[in-house]
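> Build me a model:
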Amino acid sequence: MKQSFFIALAVLLFNTVNAQKLKSPNQKLQMEFSLQNDGTPSYSLNYKDKVVIKPSKLGLYLKNDAKYLVNDFTIIDTKMTAFDETWKPVWGEVASIRNNYNELAVTLNQKGTDRQIIIRFRLFNDGLGFRYEFPSQKNLVYFTIKEERTQFAMTGNHTVFWIPGDYDTQEYDYTSSRLSEIRNLNEKSRTENVSQTAFSPTGVQTSLMMKTDEGLYINLHEAALINYACMHLNLDDKNMIFESWLTPNTNGDKGNMQAPCQSPWRTIIVSDDAREILASKMTLNLNEPCKIEDTSWIKPVKYVGVWWEMITGKSSWSFTNEFPAVQLGVTDFAKAKPNGTHGATTANVKKYIDFAAENGFGAVLVEGWNEGWEDWFGHSKDYVFDFVTPYPDFDVKGIHEYAKSKDIKMIMHHETSGAIRNYERHIDKAYQFMKDNGYDAVKSGYVGNIVPQGDNHYSQWTVNHYQYAIEKAAEYKIMVNAHEAVRPTGICRTYPNLIGNEAARGTEYQAFGGSKPNHVTVLPFTRLIGGPMDYTPGIFEMDISKINPNNHSHVNSTLANQLALYVTMYSPLQMAADLPENYNRFADAFQFIKDVAIDWEDSKYLEAEPGQYVTVARKAKGTNNWFIGNVNGYKARASNIKFDFLEKGKKYEATIYADAKDAKDANYKTNPQAYTIRKITVNNKSTLSQVSVSGGGYAISIIERK
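Okay, here's the model as predicted:
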C-alpha cells in the first residue's frame, strides 16, 4: 500500500541574497541559492562539505525579446517543504521506492518587466533536481526559448565518460577522457550513423558520468522530459563550466511555450560510492505518479525474434528485389518475385514461435512483415508504411492463431523511417490492427532523418510525438519499446507501458563492426540512469561471418559476459537475440537465459567502477531466488563478492557461468566461447572470488534449497 505524507512548512525565509540554503534529509548534501549583484539567479552544491558544483548561473534567453530571463531579478517569495513517500512501481529493480526530499521554491520577479518565474529545487539523499516554472501571468503568456542558460560549474578537470553532442543519435561508443580533452577527441568519437547532427566541438549528451580526482562520482541528466526540447551540455573548457544546449526545431527555435508551464528537471546525482549512482531512483522520483489506472496488462517479458538474422545480413526486411521503388496501394507485391532472403515468412516465424514455446519465452518479435521495405530509407519519404498491410508470404491471421495455440504473444514492429506525421495519421488504425491480431507490444523505430525535413530527433515537436505515441498506446493497452527515440528520463514511472527504449548503441553495432569491450560497463552509469534499455543481449556466436560470410564483424564480448547482461543491463523487456541454432549449440549456457528473472523484488550493487566493472545481485519477485551478473572492461581482474544479501539460515545452490579459468583460455578476441559451469552451495556467510577476463564476466543463478 502506498503511504505518503506531505509536510508543508511554508516558511518564509529571509530575503537576503545569500541566505537560501537547503539540506538533504540525511544532511550530506547542501544546496545554496543566491542572486548575484545584477540579479542573476545562481546555485551551488556541496556533498559532505566537498564542493560538487561551484556557483552556477540560471535563466533563459527568449527569442525576439529585448529582456532575457537571466538577470534583474528580486526574490519575492520562498517556500520550503519536506516530502516522504513510498511507492510501488508496476515493474522495476525493486518492489518499492522511497521518495524523500526537501524542497525550496524561489519565486523571482524581474525588474522592468514584472515577469515572474519559480525555480524549484528538490534535494534528495542522492542528489539535486531543479526546474523552471512559469506561472500564469499577463506579462509572460506565449514565449519562444532561444536557449536555456543552466550552468554546471565543475571544480576541476574531471574524468568524464561521454558521447558527442548530437541532435539525432545517441548510438556512439563512450569515450573516457579528461574534460579538457573533449574538444580534441569529439570529432574522432563520432562514428558514422544514418542520421546525425553535431553542434559543437565540446558538446556532449546526458546522462553524463564523471569522477573527480578526490573520488566523487557525479552524474548530470534530466528528468520528466515533457513538451520541451532534449537538453545537451556544452563545455566551456577554459573555465570547466557545462551549460545547457537545447535541441532546435526546423527554424532553430528551442521551445514554443505557453504559461503556465515548466521545464524538465535538471538533475545532479552525486556520491563517493559508484554503487550509489547505479542504485539511485531520483530520476524516477522526479516524474509524476502512474497515470494508468489499470496496469494489469503491463507485463515484463523475455522474447526471441526475427531480427538478428537481418541485422547480420543473413536475411532481409524486404520481400522482393524487383522494384526500384514502391508505392503502397499501387505496387502489386502478389505478382512480384520473392528475393529468397526475406526473414518474416510465415514458415520462419513459426520456427521462432516453436523455439519460444519450447524454452519458456513469452513473446516473438517480427520485423519486415509489412509492405514498403524495398525503398523505405534515405528518400525523406512521407508515406512509407501503413502498418497494417503484410507481405504475401506473411499470414497475419495464421501466425496469430498459431502463436495463441502455443501460448506465445507477438510483438509487432512499426518502423516509421522518421516520418512521424505519417505514423500519427495511421496510429489508431495500426494499434487497433495489433489488438485484433493478438499483438500486445510494439517495437517502434525512427531510423533516418526526421520528416518533415529539417527537424531533429530530440526537438520539442518530435519529443511530443514520442509522448503522444506512448499515451495513445496506453489507450489500446499496448506496451511500447521505442528505438531511435529520445533517451529516457524516467517517464516510465508515469506511463509504465513504456517498457523499453533503445536510445543508445545497442547490440546491433556488434554486427556493424563491433563496440568497445567496456561499453556495457559504462551504459549502467549513463544511458540506464533514465530508464531500462532494450539492449538485445545474448549473442553466443561472436564471429558474424559464420552467420553471413560477407560480414566480418566480431562481437567484442565473451559468452559469459553476454549472460551477465541479463542482470547488469536492467530491463523488464529482455531479448535472447541470437539465432535458435546457436542456443542449441550451447544449451548448457543457454539455461541461464531461460532461468533468469525479468522483474525484481530487490537489487544490490556489489561492485562498480564506470568503464571498468559492474556486479549486480537481484532477487526475483515472488521468490527467494537471486541472480548475479558481472561485466568486466579491458583489464582482467578478480571479482570478490559476499553473499550476505541472502536470507539467514537458508542454503542455496549457486550455478556459476564464468569465463574459462585462465585468461589465456577465455578472451573476447580469440576465444570468447571459452566458459565453465560449476555448482556450489552458498549461504549468507559465503564469499566468492571469481576471475573476469578482458571483455568478460560471469553470471550466477542462486536457487533456494527446499
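> C-alpha from now on. contacts and neighbour counts both.
Will do.
> Confirm for me that K211 is in contact with H158.
Yes: checked against Cα atoms under 8 Å, the pair K211 and H158 is within contact range at 5.8 Å.
> on contacts alone, who are the packing partners of the helix or strand containing V270?
Per DSSP states H and E, V270 falls inside strand 265-271. With contacts taken as 3 or more Cα pairs under 8 Å, 6 or more residues apart in numbering; DSSP states H and E, strand 265-271 sits against strand 127-134, strand 217-223, helix 274-279.
> out of those, which comes closest to N249?
strand 217-223 (19.3 Å; Cα to Cα).
> List of residues touching the closest one?
By Cα atoms under 8 Å, 6 or more residues apart in numbering, the residues outside strand 217-223 that reach it are 52, 206-212, 231, 264-274, 277, 283-284, 286-287, 489-491, 525-526, 530.
> Repeat that for stretch 10-26.
29-36, 75-81, 100-104, 123-125.
> run this one through as well so I can compare:
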Amino acid sequence: MKNILCYSFCLLFGVQQVAAQIVSIRSPDNKIVLNIKSDNGQLLFNVKKGETTVLEDSPMAFSSDEKKFIIAHLHSPEYYKVDETYPIRGIHSLAINRANGMKVKIADKKNNTLFAIDARAYNDGIAFRFLVKGTPTDRYIPKESTVFKLPLGSHIYYHDMYAHYEGIHKKQVIDCVSKGEWAAPPVTIELPQKQGYVCITESALRNYPGMSLQADGECGLVVRLGHEQPAGYPFAHDYSLEEAKRLSEPAVITGDIITPWRTVIITSDLNELVNTDLITNLSPAPDKKLFPEGVNTEWIKPGRSVWCWLDGGQRTLEGMKEFSKLAGELGFEYNTVDAFWYRWTDMQIKELVDYSAQFGVKIWLWRHGRDLRDPQKRKEFFDRCQRLGIVGVKLDAFSHESKEFIDLYQACLKEAAEHKLMLNIHGSDKPTGEVRSWPNEMSREGIRGLEYGKNQYEWATHNTTLPFTRLVAGAGDYTPMVFGDRKLDTSWVHQIATALIFNSSVIFFGAHPQTILDNPAVDIIKDIPAVWDETIVLPCSEIGKIAAFARRSGDTWFLAVVNGKEAQTIQFPLSFLGEGWYEATVLNDRTTDAGAIKIERAFCRNSDSLTGYMRNGGGYIVRFKSK
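A predicted model of the protein is given here:
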C-alpha cells in the first residue's frame, strides 16, 4: 500500500515574514483554488472551482481567551503534499488521499504570532484548521465565528438543532434563509445553474467542541461551537436543565489548540459527492497498537444484527435466545440486546452468549452513556463485557457537542478498543472521520431513522434526501427495514432498498427476524452486505426525489433505488456490470399494494438495460450474480 506523507515545511513558527497579503493553494488537478487574504485587520477566504464561485469572500474568524485578533499580515506559507492510499470501510474499500497543503502564520502589527492556518486543497474540496502553539500549562478558551458565504441562488438542504442531529431536511434558497436559523452539518448545497454540489462539515473532531452552523441572513453560515448550540430535545429527554446550563459554558483547552478541519466538499455530481473520502482523509490514521490492520483488524467484523426494540419480541432471556436462533437462520452475525438486560445476572448474559454461539451469532448490549461518564464505571463495564464474551456495545444519549461529550466519545472509543469491543453510538452528533481513526466505531445515529416511524413524516422524501446529506459524513444507524405500520408512505421494496443504500458497517435491522424470514424477498435480504467494494450513484438520482445506487460486493452487484413521492418508470443501463452474463433477481413494487413484492428473474449483460417501475414511495432492487 502506498503510504507517503510529504511535508516540506520546517518549523511551524520559524518562517520568514514577507509582505504578501494573499496566499493561495490549488488542488492536484488545478481546478479548485482556496485563497486566504488579510483585509483591514480581517482574515478572509474564498473558493472557486474553475470559473464557478463556490464560496464568496468569507470571514475566517478565530480567537482565544475572548480576545479579538487584529490581523496585520500573513507570512509566506510553507507548502506540502499528501499522497497516500489506505483501506476504508463503507462506500468502497480503498481511499485515495491526495492533496496540496500549506501552513501559514498569522501575525499582528507587532509581528506577534496569533495563530497558524493549515489548509489543504483536494480534487473534491478544501479544508482548513487553526493551530495555536501552547505549553502544557497554557489554558485557552477558543472562539470561532468563521463564515461560509454561499453564492446567491444556491439551494441548501438543512435541518435545525431541535432534534440535535435527528432532524428532517428542508430545501431552501440561501437568500431566503432567515438570520438565526440553525443548520446541523453536514449541510449540502446545490450551486446556482446546477454547477455542482457543496457539502460543509468538519473532520477530525477531538479535544474540541463540535461545530454547528447558524445563518447570518446574508447568504452566510456561521460556525457555532458546542456550548453555543441550543440543547435539543434528545438531550432534554435524558439530562437535566442544570446539566444543559453547565455545558453552555465555553470549553477550556490546555496546551496546543488544533481545531477540527473545517471541511468543504466540492463535486460536479452526486456520484462524486457520495464517493468522497475527504472527511476520512483529514482524520488521523488509527493507532497501530490498537488496530494493527486498521479497519481490517481481526476482531472488528462488519455484519448484520437483529434487534427487538422496534418491531416486537419477548424482552426476556428466552426471547433473546429465540432472536439469536432466528438470526442464525437469516445468516446474520449479531443480536443486539436492549436495556432490559440490566436486570440480568452475569450467568444469564453468559448463557445467552453461549447459546447464540451455536448459531454463529454474537451479542451486542445497549448501555446509556450517562452510566459511562465515570472512568472507573466505564472500565468495570468494558471489563465485564470482555469477560462475558460480548463483542459490541450500543452506547446511547450522547446528544451534545460540548467538549466534555466529545472527550467522552474519544475515551469510550479508545477504552472499548483496548477491550476489543465494537461500538455503535446512538443519540449522537455527526461522524467526522471516526471510521478511519477508530475503526471499532461501526455506526452511529445522528440521523432521523425508523425509531421515529409511527409519526406522520414523509419518509419517501426523507429517505431520498439522506444519501446526499447526512450520510455523506459517514455511517448512519437508521435501523432500516420494517414491513408494518412504521413504513408509512413507503413500499416493502423501498424499505429493503434502504438497507442497501444507507451505510452502516453493522446493519441493525428494525424488522422482527421472523417477519424477515416470512418475507418473499428473504433470499435477497439474507444476501445484503454491510460494507461495499464499490458504489456508483446513477445519473437519474436527484436529492429528495430519487436515490439510485449500483453497488458491488465481491463479484455480486446490486441495483437499489428508493423513490420519492411521485411514481415513475426508469430505464437503467447496466454498463456498471463486468464482462459476461449475470443472473438477475428483480424486486418490483406492486402497483396496487405497497405491502407486496413482485419477484422476477432474468439473465443480463452489461450491454443490456432494465426498466423499473416505482410507485410513489416505492423502490426497485436487482441482485446480479456472476455466472
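> Now the TM-score, please.
Here the superposed chains carry a TM-score of 0.90, computed using TM-score structural alignment, normalised by the length of the second structure; 599 aligned residues with a Cα RMSD of 2.4 Å.
> that older thread, out of the helices and strands packed on strand 265-271 of the first structure, which is closest to K477 of the first structure?
Of all these, strand 217-223 sits nearest to K477 of the first structure, with 24.6 Å by Cα to Cα.
> matching residues in the second structure for whatever helix or strand comes next after the closest one?
Next along the chain after strand 217-223 of the first structure, taking DSSP H and E as the criterion, comes strand 231-236. Strand 231-236 of the first structure corresponds to residues 211-216 in the second structure, going by TM-score structural alignment.
> quick check, distance from that stretch to the centre of its chain.
Averaged C-alpha coordinates place stretch 211-216 of the second structure at 18 Å from its chain's average position (Cα atoms, centre = their mean, to the nearest Å).
> mind checking which of the helices and strands packed on strand 265-271 of the first structure is nearest A564 of the first structure?
Short answer: helix 274-279, nearest of these by Cα to Cα, at 16.2 Å.
> distance from the closest one to the second structure after superposition?
Taken over the aligned residues, the distance from helix 274-279 of the first structure to the second structure averages 1.4 Å (mean Cα distance after the TM-score superposition for the first structure).
> Are any of the contacts of strand 217-223 of the first structure buried, and if so which?
52, 206-212, 231, 264-272, 274, 277, 283-284, 286-287, 489-491, 525-526, 530 (16 or more other Cα atoms under 10 Å).
> what secondary structure does the alignment partner in the first structure of A602 of the second structure sit in?
Correspondence of A602 of the second structure to the first structure, assessed by TM-score structural alignment: I680. Here I680 of the first structure is recorded as strand under DSSP: H, G, I helix; E, B strand; the rest coil.
> Could you tell me where the strand holding V270 of the first structure falls in the second structure?
Going by TM-score structural alignment: strand 265-271 of the first structure matches residues 261-267.
> mean offset of the matching stretch relative to the first structure (after superposition)
Mean deviation for stretch 261-267 of the second structure: 1.1 Å (mean Cα distance after the TM-score superposition for the first structure).
> ok, back up a step: okay, the angle between the strand holding V270 of the first structure and strand 127-134?
170 degrees (axes from the mean of the first three to the mean of the last three Cα atoms, to 10 degrees).
> Strand 265-271 of the first structure vs strand 231-236, what angle?
70 degrees.
> L246 of the first structure and A224 of the first structure: what is the separation?
Counting by Cα to Cα, to the nearest Å, the separation of L246 of the first structure from A224 of the first structure is 15 Å.
> need the contact list for the aligned partner of T107 of the first structure in the second structure.
Counting by TM-score structural alignment, T107 of the first structure lines up with K105 in the second structure. K105 of the second structure makes contact with 12-13, 15, 74-77, 113-117 under the criterion Cα under 8 Å, 6+ apart.
> re the thing from before, tell me the angle the strand holding V270 of the first structure makes with strand 217-223.
Angle between the axes of strand 265-271 of the first structure and strand 217-223 is 160 degrees (criterion: the same axes, to 10 degrees).
> List of residues touching strand 265-271 of the first structure?
For strand 265-271 of the first structure, the external contacting residues (Cα under 8 Å, 6+ apart) are 47, 52, 126-132, 216-225, 277, 280, 282-283, 286.
> Secondary structure element holding the aligned partner of V520 of the first structure in the second structure?
Matched to the second structure by TM-score structural alignment, V520 of the first structure sits across from N463. Assigned by DSSP H and E, N463 of the second structure falls within helix 459-465.
> now swap in S443 of the second structure and tell me
strand 441-444.
> neighbours of the nearest residue to K63 of the first structure once chain neighbours are set aside, just the number please.
Of all residues not flanking K63 of the first structure in the chain, K146 sits nearest, at 4.9 Å (Cα to Cα, 6 or more residues apart in numbering). Per other Cα atoms under 10 Å, the neighbour tally for K146 of the first structure reads 20.
> The one 4 residues further on now?
T150 of the first structure sits with 20 neighbouring residues when counted by other Cα under 10 Å.
> That one -> the second structure?
Looks like T150 of the first structure aligns to T146 there (TM-score structural alignment).
> wait, doesn't A153 of the first structure sit right on D237?
No: with contact defined as Cα under 8 Å, A153 of the first structure does not count as touching D237 (10.6 Å).
> Looking only at neighbour counts, state which of the two leads.
The neighbour comparison of A153 of the first structure against D237 (other Cα under 10 Å) goes to A153, with 22 against 15.
> all helices of the first structure, in order?
182-185, 274-279, 282-285, 308-311, 346-359, 396-405, 420-436, 460-475, 519-522, 559-568, 580-585, 587-595 (DSSP state H).
> give the contact list for the closest residue in space to L517 of the second structure that isn't next to it in sequence.
The shortest distance from L517 of the second structure to any non-neighbouring residue, by Cα to Cα, 6+ apart, is to L330 (7.0 Å). By Cα under 8 Å, 6+ apart, the residues touching L330 of the second structure are 513, 517, 526.
> which position in the first structure aligns with L330 of the second structure?
By TM-score structural alignment, L330 of the second structure lines up with N359.
> Map K443 of the first structure onto the second structure.
Under TM-score structural alignment, K443 of the first structure pairs with K394 in the second structure.
> and its match, how many neighbours does it have?
21.
> And it, how far from A339 of the second structure?
With Cα to Cα as the criterion, K394 of the second structure and A339 of the second structure are 10 Å apart.
> again with I570 of the second structure
44 Å.
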